[in-house]
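> What follows is a predicted protein model with its sequence.
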Amino acid sequence: MSSLYLLHKPYQMLSQFTDTQGRATLANVIDVPEIYPAGRLDYDSEGLLLLTDDGALAHRISHPRHKQPKTYWVQVEGAPGETTLNALRSGVTLKDGPTRPAQVRRLEAPGIAPRQPPVRYREAIPTAWIEIVLNEGRNRQVRRMTAHVGHPTLRLVRVAIGPWRLDDLAPGAWRKETLHAPRPKARTPDKRQRRRR
């Protein structure tokens, strides 16, 4: 059995338990000994962060080889049209190379808790929400992708990692799940072993 903690990381909090510069850390919101994040979420991003005390589980969740899809709700500046969304779906070329194709769709403004502090409102510049599902995890990838197509990210909330979802967790709240390891399959003897019996 392994324990997995699903945490709603607030805006402007580090995905670690200590900081020498006095910034908010995970220690401000979760007090469980000997757990650590399986992956990370940027200081200025919000949403689902998974933590565990099981190193093998952390590896399975965070290693690129296992390709856990990550789902983000993204508030962007402006109103991206279908051509822009198709560019994101097909993959765009960033400084570190082309991104993989992504699932992208428009969203109505989601019913999530307001950010503290709130996104700056500018009457002359509209904003829109989109959902982006990635199967890779480069540094600040979503922000770089939306900036590349001319729609800078204003707010970024990760709502899912693989099968785990943020659901109704409030910022700073967490819940625990117990995962049961699958039983190893019984080995069937090959033909030569059966003949020897």
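It's in. Predicted, not measured: the structure shown is a model, and the values here were computed from it.
> CA atoms for contacts and neighbours, from now on please.
OK.
> Beyond whichever strand or helix holds Leu85, next helix or strand please.
Remark: Leu85 resides in helix 82-90, with elements defined by DSSP states H and E. Next along the chain after helix 82-90, taking DSSP H and E as the criterion, comes strand 93-94.
> for that next one, packing partners?
Judged by 3 or more C-alpha pairs under 8 Å, 6 or more residues apart in numbering; DSSP states H and E, strand 93-94 is in contact with helix 141-148.
> and the next element down the chain from the helix it packs on?
The helix or strand immediately downstream of helix 141-148 is strand 153-161, counting by DSSP H and E.
> Any idea how far that following strand is from the middle of the chain?
Centroid separation for strand 153-161 versus its chain: 7 Å, with C-alpha atoms, centre = their mean, to the nearest Å.
> Provide the contact partners of the helix holding Leu85 at residue level.
Contact partners of helix 82-90, identified using C-alpha atoms under 8 Å, 6 or more residues apart in numbering, comprise 100-105, 145-146, 149.
> any idea how far Ala87 lies from Thr99?
Distance, Ala87 to Thr99, by C-alpha to C-alpha, to the nearest Å: 11 Å.
> likewise Met13?
Computed as C-alpha to C-alpha, the Met13 to Thr99 distance reads 27 Å.
> another one to put next to it:
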Amino acid sequence: MRGERLDKLLARLGLGSRKEVARLVRAGRVRVAGEAVRDPGFHVPEGASLELDGKPLAVRRHHHLLLHKPAGYVTSRTEGPSVYALLSGFPTRDLAPVGRLDKDTEGLLLFTTDGELLHRLTHPRHKVAKRYLVHLERPATEEDQRAFAEGLSLDGERLLPAALSLGEDPTRVELVLREGRFHQVKRMFQARGNRVLYLKRLSLGPLELGDLSKGEARYLTPEEEETLYRAVGLGGQDAQGEL
């Protein structure tokens, strides 16, 4: 069975665009099964080891990308400006967003090529926590806290309990949800007679946005991948795989 083209495989591993990885290959920096290969169109045999600059490359079944989405971008391939425009240099063909962030919402947006992981992260049955920073028009109250904790009703349906944290400034709050309905945060506060002025997702399950700059994206670390899979009951599913 004929293997995958070397330039396509290296691009899929996140080492750059096809053009960029072709330059790496032509410079003799890539070895396949211990031998330097300078042809980007070389077909890599199944199970062959890969090295870049003498260091082994881990071939994974799936890829997971974390983006700090700025306001003004839509979570869509077909509408614009699209969040995919921010992923220049990453292989995006099979990457799907884990849920959506509104155009004016900022923060953590995860992409993955693993359909089962995506399903578990987004299905309400798995109750994956999502934490948001919310700026409000009016101060939130302890009554809002109790109402969210009991589970609001929207459109005749009861929401899962949500945790609202009040700090020194009750117009700057954090909210933790375990589901992801359409415009849910905005509609929850609207139901309480308040209005969201600014919204930012800080975390998704065990993943934290951290200090990633707006508009920047990065691959998850192996430790983050393992923690994420285990959090949704898929421990070991994204282990290193064969070509």
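Everything's here; your move. This is a predicted model, so every value here is computed, not measured.
> So for Ala87 and Thr99 of the first structure, which sits in the more crowded spot?
Thr99 (20 against 17; other C-alpha atoms under 10 Å).
> Now do the contacts for the equivalent of Gly91 of the first structure over in the second structure.
In the second structure, the residue matched to Gly91 of the first structure (TM-score structural alignment) is Gly151. Taking C-alpha under 8 Å, 6+ apart, we find Gly151 of the second structure in contact with 158-162.
> Which ones among those residues map onto helices?
Nothing among these maps onto helices, per DSSP state H.
> Could you identify the most distant pair in those?
Greatest spacing in the contacts of Gly151 of the second structure, by C-alpha to C-alpha: Arg158 and Ala162 (11.4 Å).
> So between those two, which is more surrounded?
Using other C-alpha under 10 Å, the more surrounded residue of Arg158 of the second structure and Ala162 is Ala162, with 22 against 11.
> just checking, Arg195 of the first structure is part of a helix?
Yes: assessed with DSSP: H, G, I helix; E, B strand; the rest coil, Arg195 of the first structure lies in a helix.
> and Glu27 of the first structure, what pairs with it in the second structure?
I think there's a mix-up here, since residue 27 of the first structure is Ala and not Glu. Mapped onto the second structure by TM-score structural alignment, Ala27 of the first structure lines up with Tyr84.
> can you count the residues close to the residue lying closest to its match once chain neighbours are set aside?
Among residues not flanking Tyr84 of the second structure along the chain, Arg77 sits closest, at 6.7 Å (C-alpha to C-alpha, 6 or more residues apart in numbering). Applying other C-alpha under 10 Å, we find 12 residues neighbouring Arg77 of the second structure.
> Arg77 of the second structure -> the first structure?
By TM-score structural alignment, Arg77 of the second structure lines up with Phe17 in the first structure.
> these two touch, right, that match and Leu26?
Yes: in this structure Phe17 of the first structure lies within contact range of Leu26 using C-alpha atoms under 8 Å: 4.9 Å.
> buried ones in the helix holding Leu85 of the first structure?
For helix 82-90 of the first structure, the neighbour count (16 or more other C-alpha atoms under 10 Å) marks 85-89 as buried.
> How about stretch 165-177 of the second structure?
Within stretch 165-177 of the second structure, the residues scored as buried using 16+ other C-alpha under 10 Å are 165-166, 170-177.
> For whatever residue of the second structure lines up with Pro80 of the first structure, which non-adjacent residue is spatially closest?
Aligned by TM-score structural alignment, Pro80 of the first structure pairs with Ala140 of the second structure. Spatial nearest neighbour of Ala140 of the second structure, excluding adjacent residues (C-alpha to C-alpha, 6+ apart): Pro170 at 5.3 Å.
> Understood, closing this out.
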